[in-house]
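J.: predicted structure and sequence below. I'll ask about it afterward.
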Amino acid sequence: MDHRAHHSSTAQDHAAHQAGGHGRHTHGVASWGTAARATLHCLTGCAIGEILGMVIGTALLWGNVPTMVLAITLAFIFGYSFTLLAVIRAGLDFKSAIKVALAADTVSIAVMELVDNGIIALTPGAMDAHLSDALFWTALLGGFAVAFFITTPVNKWMIGRGKGHAVVHAYH
């Protein structure tokens, strides 16, 4: 291979890696530790948003559906914001940072929210529990724990294919 072709190929791989994690450097087997850290990062933002939404909806005596909608919306907002702020701090412009956050966190947040809210909805009495009830907090925190264990393998699979949180690693 001539030097110019190699240089062009390397530059293209680097550009693809920077633009969305699709370069050759991001593919491979992701470790369980990497997947767990990515899941914990995502879960932290989700938990803050979801707890805030559940507390607000419950305190305002909203019904189950509006409370869950608020909690899920805030979970996505807080979940994305953690990644968004990190990549902006790393020097990315706002528009590009939004693209990275969406690519990095959408599947992870969606799986977490589906599992967590499914557990809350299926736990008898949890949706009608008050903030002072142990059942409210047990269902909510138990849902987070189960969501973590279900989402970690999903993140491991995605990172190993250069998707999900793998796109963020170009900016750390």
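T.: Received it, and whenever you're ready, just let me know what you need.

J.: for the rest of this, base every contact and every neighbour count on C-alpha atoms.
T.: OK.

J.: same for whichever helix or strand residue 76 is part of, what does it pack against?
T.: Here residue 76, judged by DSSP states H and E, is contained in helix 64-89. Here helix 64-89 is seen to pack against helix 32-59, helix 94-122 when contacts are counted using 3 or more Cα pairs under 8 Å, 6 or more residues apart in numbering; DSSP states H and E.

J.: adding another structure so you can compare the two:
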Amino acid sequence: MDEGQHGSTWSMAASATLHCLTGCAIGEVLGMVLGTAFGLHNAATVVLSIVLAFFFGYALTMRGVLKGGLGFKAALKVALAADTVSIAVMEIVDNAVIVVVPGAMDAGLASPLFWGSLVFSLLVAFVVTVPVNKWMIGRGLGHAVIHGHH
């Protein structure tokens, strides 16, 4: 399939990625804040952040398609098809960035390093994920499956 057939543009890919980033960021930030506040081990904090990022990412997509009239089971299938790859790429990238920034995982909630590395990791994840979403949308995958359900 050619990319134009599904309307795959950089603008559409950026929009889809921004949508995904919203859910991921909510979960990622909440997971990092909770893990840090409760003194969880770094690995547990990363796992919590990933789980919450997937939860909120899927929840935001489901919210939109449920409003479009789909039932819960169908909406869940659409969310899984639309967001899984995008969220996975985003989570791999942003958590890898946070882990490699010296001291970021051990910085406290009041530390600029904590917040700065979190924002930086999400920006890097966005930049890396846009081309992934463009490629997927161009093939009728990812966020392309949502367009008929809004």
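T.: Nice, I can see it. A quick note: this is a predicted structure, and the numbers were derived from the prediction, not measured.

J.: whereabouts in the second structure does the helix holding residue 76 of the first structure align?
T.: Aligned using TM-score structural alignment, helix 64-89 of the first structure spans residues 42-67 in the second structure.

J.: sorry, back to before: buried set for the helix holding residue 76 of the first structure?
T.: By neighbour count with 16 or more other Cα atoms under 10 Å, helix 64-89 of the first structure contains the buried residues 67-68, 70-84, 86-88.

J.: and that helix, how far out from the chain's middle?
T.: Offset of helix 64-89 of the first structure from its chain centre (Cα atoms, centre = their mean, to the nearest Å): 9 Å.

J.: quick check: angle from it to helix 32-59?
T.: Counting by axes from the mean of the first three to the mean of the last three Cα atoms, to 10 degrees, helix 64-89 of the first structure lies at 140 degrees to helix 32-59.

J.: what's the mean gap between helix 64-89 of the first structure and the aligned bit of the second structure?
T.: Once fitted to the second structure, helix 64-89 of the first structure is off its aligned match by 0.5 Å on average (mean Cα distance after the TM-score superposition for the first structure).

J.: list the contacts of stretch 124-132 of the second structure.
T.: Under the contact criterion Cα atoms under 8 Å, 6 or more residues apart in numbering, stretch 124-132 of the second structure has outside partners 10, 13-14, 17-18, 21, 86, 89-91, 93-94, 97.

J.: so that stretch matches what in the first structure?
T.: Stretch 124-132 of the second structure covers residues 146-154 of the first structure once aligned (TM-score structural alignment).

J.: and that stretch, how far out from the chain middle?
T.: For stretch 146-154 of the first structure, the distance to the chain centre is 11 Å (Cα atoms, centre = their mean).

J.: list the buried residues of it.
T.: Of all the residues in stretch 146-154 of the first structure, those buried under the rule 16+ other Cα under 10 Å are 147-148, 150-152, 154.

J.: again, but for stretch 90-106 of the second structure
T.: Within stretch 90-106 of the second structure, the residues that count as buried by 16+ other Cα under 10 Å are 90-91, 93-95, 97-99, 104-105.

J.: do stretch 154-161 of the first structure as well
T.: Buried residues in stretch 154-161 of the first structure, counted by 16+ other Cα under 10 Å: 154-161.

J.: what is the nearest of these to residue 9 of the first structure?
T.: Nearest to residue 9 of the first structure among these: residue 161, at 20.1 Å, using Cα to Cα.

J.: just to revisit the earlier point, how about JSON lines for the helices and strands packed on helix 64-89 of the first structure, with distance to residue 17 of the first structure added?
T.: Converted to JSON lines, those look like this (distance: least, Cα to Cα, whole Å):
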{"stretch": "helix 32-59", "distance to residue 17 of the first structure": "18"}
{"stretch": "helix 94-122", "distance to residue 17 of the first structure": "12"}
